[in-house]
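Q: The following block contains a protein sequence and its predicted model.
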Amino acid sequence: MNTVYETRRKKLENYLGEQQIELAMITAPSNVFYYTGFNSDPHERFMALVFDMRKGEITLFVPLLDESSAALASDIQKIIPISDAEEPFEVVSNTLGADIATFGVEMKALSLFRYNGLKSFYPKATVSNIEDAVNAQRIKKSAHEIKAAQKAIDIIEKVLAEGIKTVKIGMSENELTAELEFLMRKFGADGPSFSTIVLSGEKSALPHGSPGERAFEKGDFLLIDMGVIKDGYCSDITRTFVIGEATEEQKAIYQIVLESNKAGINAVKAGVELKSIDIAARNVISEKGYGDYFNNRVGHGLGIEVHEEPSVHEGNTAIAEKGLLFTIEPGIYLPELGGVRIEDIVYINDDGEAQVLTSYPKELQVL
């Protein structure tokens, strides 16, 4: 019986055959995981899943130190280790032969350094981009993938619920970050899916600011944006709180962002242009006079990576389809006062409707 990975590889092989690509090289670690089940960051070392369409063979090239792990985690039979002393493309050439006319690669994943290495051993080969085909597969999530993502979501919501209990005036952003990341591991995460963002007071107006030594004060906005990885899939959630006591202005701004978040979610369904989702959320903020203070897209795809396709922005005319998984995260960021962001994860289910996978309360909480 075919594994989920074999099914995915077969779909890519069909595309490669149609495009008459002789050799395809998958090097992005997230894509190697998608097609094999082996999840590893090789850092500066070479790792590639190679489809040899001439022979109908698939080979996984890995750093020597990862050979055993790859054999345990993946369903690929032919695994070739490469030591730190070896030239990767010399090993590829010796293994697969040097007479190759067409090479398929992921354009964003292949550095100029690696491209030069490829061309030094395959100088006559035509190199073409297969990344769009890979992304077209990955963008539509299976029931298995949604189940995996839900595990990561459940963990991060538990972390948030427990973590905010420790918040007190005088605590620093770094201290709360440490508490949250401890809880991630305690509750079963494999690690954070990105650097945890904890921002207070005026710093919360920095959409992707970094936690520091700033101590929490009464009346601060407290913005927490974080996620975890669990079994290869990511979560990402943002909630904004007020410490001590909220002013009427803070309550009003929060309510606008909450209405924007709900408008964005309500606009989600199969068959609409992705831009319409962004515009629905953006219009709420613009109509209240804060359009200049919402300067990012409303959402991004989520899955094996914390940022993947689709990009939900006001210029994206692609059509929303069943199987898409992405965030809805409008915000208002006011210099000096601070910012509010509310982020949920939405899935377009088999009925073509929006299914919100996050469940953490969104009404303003004063800590």
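A: Received it, and whenever you're ready, just let me know what you need. These numbers were taken from a predicted model, which means no experiment stands behind them. Numbering: from 1, shown residues only.
Q: going forward, measure contacts between C-alpha atoms and count neighbours the same way
A: OK.
Q: now the helices: where do they sit in the stretch 1-150 of the chain?
A: Counting by DSSP state H, counting those that start in this stretch, the stretch 1-150 of the chain has helices at residues 4-18, 29-36, 67-73, 88-96, 112-121, 131-138, 143-163.
Q: other SSEs contacting the host helix or strand of Tyr333?
A: Tyr333 is part of strand 331-334, with elements assigned from DSSP states H and E. Contact here means 3 or more CA pairs under 8 Å, 6 or more residues apart in numbering; DSSP states H and E; on that basis strand 331-334 packs against helix 248-266, strand 338-341.
Q: Tell me which of these sits nearest to Asp225.
A: strand 338-341 (8.6 Å; CA to CA).
Q: Follow the chain on from the closest one and name the next helix or strand.
A: Following strand 338-341 toward the C-terminus (DSSP H and E): strand 344-348.
Q: From the chain's centroid, how far away is that next one?
A: Distance of strand 344-348 from the chain centroid (CA atoms, centre = their mean, to the nearest Å) equals 13 Å.
Q: what angle do it and helix 248-266 make?
A: 10 degrees (axes from the mean of the first three to the mean of the last three CA atoms, to 10 degrees).
Q: Other residues contacting strand 344-348?
A: The contact list for strand 344-348, computed with CA atoms under 8 Å, 6 or more residues apart in numbering, reads 236-238, 265, 268-270, 321-329, 354-358.
Q: Tell me which entries of those lie within helices.
A: Counting by DSSP state H, the part of the contacts of strand 344-348 found in helices is Ile265.
Q: Tell me which of the helices and strands packed on strand 331-334 is the most buried.
A: strand 338-341 (a mean of 27; mean count of other CA atoms under 10 Å).
Q: what residues are up against the spatially closest residue to Phe326 that is not a sequence neighbour?
A: For Phe326, ignoring the flanking residues on the chain, the nearest one in space by CA to CA, 6 or more residues apart in numbering is Gly301 at 4.0 Å. By CA under 8 Å, 6+ apart, the residues touching Gly301 are Ile139, His307, Glu308, Glu309, Pro310, Ser311, Val312, Leu324, Leu325, Phe326, Thr327.
Q: ok, the third one - how many residues close by?
A: Neighbouring residues of Glu308 were enumerated by other CA atoms under 10 Å; the total is 16.
Q: quick one: it and Leu302 touch, right?
A: Yes: using CA atoms under 8 Å, Glu308 is in contact with Leu302, at 5.6 Å.
Q: here comes the other one, which I'd like you to weigh against the first:
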Amino acid sequence: MRLTKMRQRMAEAKVDGAIIMEPNNRRYLSGFTGSAANLLVTSDQALLVTDFRYIEQATAQAPAFKIVKSAGGTSLQPLVDLIGGMKLRRVAFESDYLVFDGYNYLREALGAEVLVPLKGIVEGIRQIKDQSEIELIHKAQSITEQALEKTLPLIKPGVSERAIALELETWMRRLGADKTGFDTIIASGQRSSLPHGVASDKMVEQGDFVTIDCGAVYQGYCGDLTRTYVVGAATAEQRRIYDIVLQAQMAALDGLKAGITGRVGDSFARTIITEAGHGDQFGHGLGHCVGLAIHENPRLSPAEDAVIQAGMVITVEPGIYIPGWGGVRIEDTVAVTENGITNLTTIAKDLMIL
């Protein structure tokens, strides 16, 4: 099915071959999870070029592909030989991934007229998840939630952000994660105003906000979750800011569905935060799609005109960030349906005092 969709896109682009190098795209089309391989897809052939280290693995993981052993030297020369031998006249390449030196090598060997730059040729297919992919993302999200719940007892005054991150990441691996999808964000106190405040040596203090943004990877697919807690006791202002963000997120979850643009989806939450007087302190988009990569398109953003479609899996993560004071973000990962969403996130989000 994936190769069929790929060939449809190739036909639309009027190319008779496509070189796929980006690791997530390579895995999506072939199933191969190793670190060194290139794909060449034509209208009637699917080839995976790799070296001695990965022949056995590729043979097992990519049964729909003919495995071609690279004889050594540059990893691009086998592609040149295959393309020349098949007499392909127009070959697409991932213009947003192939580096300049690689393009020059192919151009000099094949001729510029053969190479057709195509951005997002596979990513466009990856946007709509099938049920098996949604189930893998759900599992990644479940592992993330369980790990966070097991880490919460550690969060107390005198414990460093790094120690919290280590505990959380260790629990993810114990619960079956391949790895984390990104550097874990643990931002406490005034640092919680940093949207991407990765864990530091700062010690948690009484009265701190603690924002935790984390995500496990399970069988290649990413989870993404953010919760903000208060240590000790919450002030009235902390509760007010938290309630605004929670109200904004709930409005977005209620409004999100297939057929709206990313701009409209973003506005569900942004309008509430702006009307509360904090629009300038919500400086990022409401969300992004997730899958094999932690950040995929389309986005929920004031600048996004793409239409959100059923089968997309997307984050909903409004926030308010006040420099010198702190911040709040609440994030769920959801699967979009024709009439709304299925929330893949179940962990509580009412303000929790630790």
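A: Done, it's in. Predicted model, so just to flag it, every value in this text is computed and none were measured.
Q: Ok, which of the helices and strands packed on strand 331-334 of structure 1 comes nearest Asn14 of structure 1?
A: Across these, closest to Asn14 of structure 1 is helix 248-266 (CA to CA), at 35.4 Å.
Q: And the closest one against structure 2, how far off on average?
A: In the superposition with structure 2, the average deviation recorded for helix 248-266 of structure 1 is 0.7 Å (mean CA distance after the TM-score superposition for structure 1).
Q: okay, and that helix goes to which residues in structure 2?
A: Per TM-score structural alignment, the counterpart of helix 248-266 of structure 1 in structure 2 is residues 236-254.
Q: Could you tell me how far that stretch lies from the centre of the chain?
A: The chain centroid and the centroid of stretch 236-254 of structure 2 are separated by 24 Å under CA atoms, centre = their mean.
Q: And for it, what's in contact with it?
A: Outside stretch 236-254 of structure 2, the residues touching it (CA under 8 Å, 6+ apart) are 265-266, 268-270, 272-273, 276, 316-320, 328-331, 340-341, 349-351.
Q: How much space separates the residue nearest the centre of structure 2 from Phe32 of structure 2?
A: Central residue of structure 2 (CA atoms, centre = their mean): Ile294, 1.5 Å from the mean position. According to CA to CA, to the nearest Å, Ile294 of structure 2 stands 19 Å off from Phe32 of structure 2.
Q: Might you report the residue contacts of the closest residue to Met107 of structure 1 other than its chain neighbours?
A: Excluding the flanking residues, the one nearest Met107 of structure 1 by CA to CA, 6+ apart is Asn129, at 5.5 Å. If you count contacts by CA under 8 Å, 6+ apart, Asn129 of structure 1 has them with Gly104, Val105, Glu106, Met107.
Q: Now for the aligned partner of the first one in structure 2, how many residues are close by?
A: Yep, that's Gly104 of structure 1 we're talking about. By TM-score structural alignment, Gly104 of structure 1 lines up with Ala92 in structure 2. By other CA under 10 Å, 23 other residues sit near Ala92 of structure 2.
Q: Output the residue interval of structure 2 matched by stretch 199-213 of structure 1.
A: The aligned range for stretch 199-213 of structure 1 in structure 2 is 187-201, by TM-score structural alignment.
Q: For the matching stretch, buried residues please.
A: 187-200 (16 or more other CA atoms under 10 Å).
Q: And stretch 73-83 of structure 2, by the same measure?
A: Ser75, Leu76, Gln77, Pro78, Leu79, Ile83.
Q: Distance to Trp171 of structure 2 added to those residues, as CSV?
A: Below are those laid out as CSV (distance: CA to CA, whole Å):
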residue, distance to Trp171 of structure 2
Ser75, 38
Leu76, 40
Gln77, 43
Pro78, 43
Leu79, 42
Ile83, 47
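Q: I'd like the distance between Lys10 of structure 1 and Ala71 of structure 1.
A: Taking CA to CA, one finds Lys10 of structure 1 at 20 Å from Ala71 of structure 1.
Q: and if you look at Ser30 of structure 1?
A: Applying CA to CA to Ser30 of structure 1 and Ala71 of structure 1 gives a distance of 17 Å.
Q: Show me which of those two is the more surrounded one.
A: More crowded of Ser30 of structure 1 and Ala71, by other CA under 10 Å: Ser30, with 19 against 15.
Q: Compute the distance between Gly265 of structure 2 and Gly279 of structure 2, please.
A: Applying CA to CA, the value for Gly265 of structure 2 to Gly279 of structure 2 is 16 Å.
Q: For those two, indicate the residue with more neighbours.
A: Neighbours per residue (other CA under 10 Å) separate Gly265 of structure 2 from Gly279, with Gly265 holding more: 28 against 15.
Q: Can you give me the buried ones in the helix or strand harbouring the more buried one?
A: Assigned by DSSP H and E, Gly265 of structure 2 belongs to helix 262-275. Within helix 262-275 of structure 2, the residues that count as buried by 16+ other CA under 10 Å are Gly262, Arg263, Val264, Gly265, Asp266, Ser267, Phe268, Ala269, Arg270, Ile272, Ile273, Thr274.
Q: So which residues make contact with that helix?
A: For helix 262-275 of structure 2, the surrounding residues in contact (CA under 8 Å, 6+ apart) are 244-245, 247-249, 251-252, 255-256, 279-280, 282, 285-287, 298-308, 318, 320.
Q: which residues does the residue lying farthest from the centre of structure 1 contact?
A: Within structure 1, the residue lying farthest from the chain centre (CA atoms, centre = their mean) is Asp99, at 37.1 Å. Shown in contact with Asp99 of structure 1 (CA under 8 Å, 6+ apart): Tyr122.
Q: try the one 4 residues further on
A: The neighbours of Phe103 of structure 1, taking CA under 8 Å, 6+ apart as the test, are Ile21, Glu22, Leu23, Ala24, Met25, Ala125, Thr126, Val127, Ser128.
Q: Now which residue in structure 2 aligns to the fifth one?
A: Spelled out, it's Met25 of structure 1. For Met25 of structure 1, the aligned position in structure 2 is Ile19, judged by TM-score structural alignment.
Q: measure its match to Lys257 of structure 2 for me?
A: Per CA to CA, Ile19 of structure 2 is found 34 Å from Lys257 of structure 2.
Q: Kindly report the same for Phe93 of structure 2.
A: Phe93 of structure 2 is 33 Å from Lys257 of structure 2, by CA to CA.
Q: Same question for Ala187 of structure 2.
A: Relative to Lys257 of structure 2, Ala187 of structure 2 is positioned 31 Å away (CA to CA).
Q: rewinding a little: helices - which of the buried residues of stretch 187-201 of structure 2 land there?
A: The helices, defined by DSSP H, take in nothing from these.
Q: and which of these is nearest to Tyr103 of structure 2?
A: Distances from Tyr103 of structure 2 to the buried residues of stretch 187-201 of structure 2, taken by CA to CA, are shortest for His196, at 33.7 Å.
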